[in-house]
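J.: Pasting the sequence and the predicted model now:
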Amino acid sequence: MTEFSVAGVRITRREVLGALAAAVLINLVGALGVPFTTPDSAWFQALDKPWFYPPGAAFGVVWTVLFSLMGIAAFLVYRHGVENRAVRIALGLFALQMVVNVAWSPAFFAAQELLLAFGIIVVLWALIVATIAAFSWVDRRAALLLVPYLAWVSFAAVLNYSIWALN
């Protein structure tokens, strides 16, 4: 089996493929909210947005990178073995936060419920913090890979709240 050394860590070709597969899988799960995401809709275009609202193209790029990091993080935890209780808890929290993540788009765009969407993102933020803590018990690198996700969701929460407050 071919081994590589990345940042002093030895990994096999199989592990690289597993991490890539996990990144693709998490991107596919994250994409479940895309059909509900309608930033070009008349409703969304009519909303007042804060001065710090990023360009629309940024969202797709940022989420793709974040979902990829999340997939790699989940793989790093998974490879410690699901027979390990800490791994099962960490992956359970990860799955739960993914469900809540996907629920945000329908609440915000389809239901047009800005305050409900803000409530969902607050719950998501708390679940990400819990997931980072659980991941850190299994693999600190995996926990660190979720920090950019927490930062982006923090920004998204401020953005969601600001849009609600302006409208």
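T.: Looks like it came in fine. Numbering: from 1, shown residues only.
J.: going forward, measure contacts and count neighbours with C-alpha atoms only.
T.: OK.
J.: ok, Val87 to Val34 distance?
T.: According to C-alpha to C-alpha, to the nearest Å, Val87 and Val34 sit 29 Å apart.
J.: got the buried residues for the helix ranked longest in the chain?
T.: Secondary structure assigned by DSSP state H gives helix 114-138 as the longest helix of the chain. Of the residues in helix 114-138, 114-115, 117-122, 124-125, 127-132, 134-136, 138 count as buried by neighbour count, 16 or more other C-alpha atoms under 10 Å.
J.: Next up, a structure to set beside the first:
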Amino acid sequence: MKTDWKKLALAVAIPLAVGGLSALLTMDNMVMFDAVKKPPLAPPKWLFPAAWTVLYVLMGIASYSVFTADAPSGKKRASLIVYAISLAFNFLWSIIFFNLDNYLLAFVWLCTLWLLIVIATVQFFGIRRTAGWLMLPYILWVSFAGYLNYGIYLLN
């Protein structure tokens, strides 16, 4: 299969844009993150944008891989819809956590996001294994984010 570079670029740009807009809308409130008590294993603040950038690129490549797979269009569409919903949940989590300072709601929201990511990943695996593998770091990072989110809720 030949790579369609325009479609790949768009597929990668979508999650990067979602993450970028989320960061833009929450950056004024991220100073609070320095002030809150954090659980053990909390990474330095600089690691978050670096990790998310890598994850967004991997997610975009995974979605492109599904979009271009030789699979039934209904199956691809269903998995990409779940993926798109997970992007929306990802976007809104930052607003709930940073702008609203509602750590409990953010944790519940993140648990729902995690479930959506797992569903999308399973669906991606069913369409193209590589796409599923590319989503696994996202699941792991959001699992860790759940630990951090819940820890911040408990400590603050």
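T.: Structure received. Keep in mind that this is a model prediction, so the values were computed, not measured.
J.: returning to what we had before: the helix or strand just after the longest helix of the first structure corresponds to what range in the second structure?
T.: Next helix or strand after helix 114-138 of the first structure toward the C-terminus (DSSP states H and E): helix 140-145. Matched against the second structure by TM-score structural alignment, helix 140-145 of the first structure falls on residues 129-134.
J.: Mean per-residue distance, the matching stretch versus the first structure.
T.: After superposition onto the first structure, stretch 129-134 of the second structure sits on average 0.6 Å from its aligned residues (mean C-alpha distance after the TM-score superposition for the first structure).
J.: re the thing from before, so which residues make contact with the longest helix of the first structure?
T.: With contacts defined as C-alpha atoms under 8 Å, 6 or more residues apart in numbering, helix 114-138 of the first structure is touched by 77, 80, 86-87, 89-90, 93-94, 96-97, 100-101, 103-105, 107-108, 142-144, 146-147, 150, 153-154, 156-157, 160-161, 163-164.
J.: likewise stretch 58-74 of the second structure?
T.: For stretch 58-74 of the second structure, contacts defined as C-alpha under 8 Å, 6+ apart pick out 7-8, 11-15, 76, 80, 83, 124, 127-128, 130-132, 134-135, 138.
J.: Please produce a PyMOL select command covering the buried subset of those.
T.: Buried residues among the contacts of stretch 58-74 of the second structure (16+ other C-alpha under 10 Å), as a PyMOL selection:
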select buried, resi 8+11+12+13+14+15+76+80+83+124+127+128+131+132+134+135+138
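J.: how far does the match of helix 140-145 of the first structure sit from the chain's center?
T.: Centre-to-centre, stretch 129-134 of the second structure and its host chain are 15 Å apart (C-alpha atoms, centre = their mean, to the nearest Å).
J.: Also stretch 135-148 of the first structure?
T.: Taking C-alpha atoms, centre = their mean, one finds stretch 135-148 of the first structure lying 13 Å from the centre of the chain it belongs to.
J.: end-to-end on that stretch?
T.: Per C-alpha to C-alpha, stretch 135-148 of the first structure runs 14 Å from first to last residue.
J.: Excluding chain neighbours, give the residue nearest to the spatially most central residue of the second structure in space.
T.: The centroid of the second structure falls nearest to Asn90 when counting by C-alpha atoms, centre = their mean (5.2 Å). Closest residue to Asn90 of the second structure apart from its sequence neighbours, by C-alpha to C-alpha, 6 or more residues apart in numbering: Leu113 at 6.7 Å.
J.: in the first structure, which spans are helices?
T.: Under DSSP H, the first structure gives helices at 13-30, 42-46, 56-78, 85-105, 114-138, 140-145, 147-166.
J.: any chance of the ones you listed in CSV, plus distance to Glu3 of the first structure?
T.: Output for those, formatted as CSV (distance: least, C-alpha to C-alpha, whole Å):
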stretch, distance to Glu3 of the first structure
helix 13-30, 6
helix 42-46, 49
helix 56-78, 16
helix 85-105, 25
helix 114-138, 23
helix 140-145, 19
helix 147-166, 28
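J.: Thanks a lot, catch you later.
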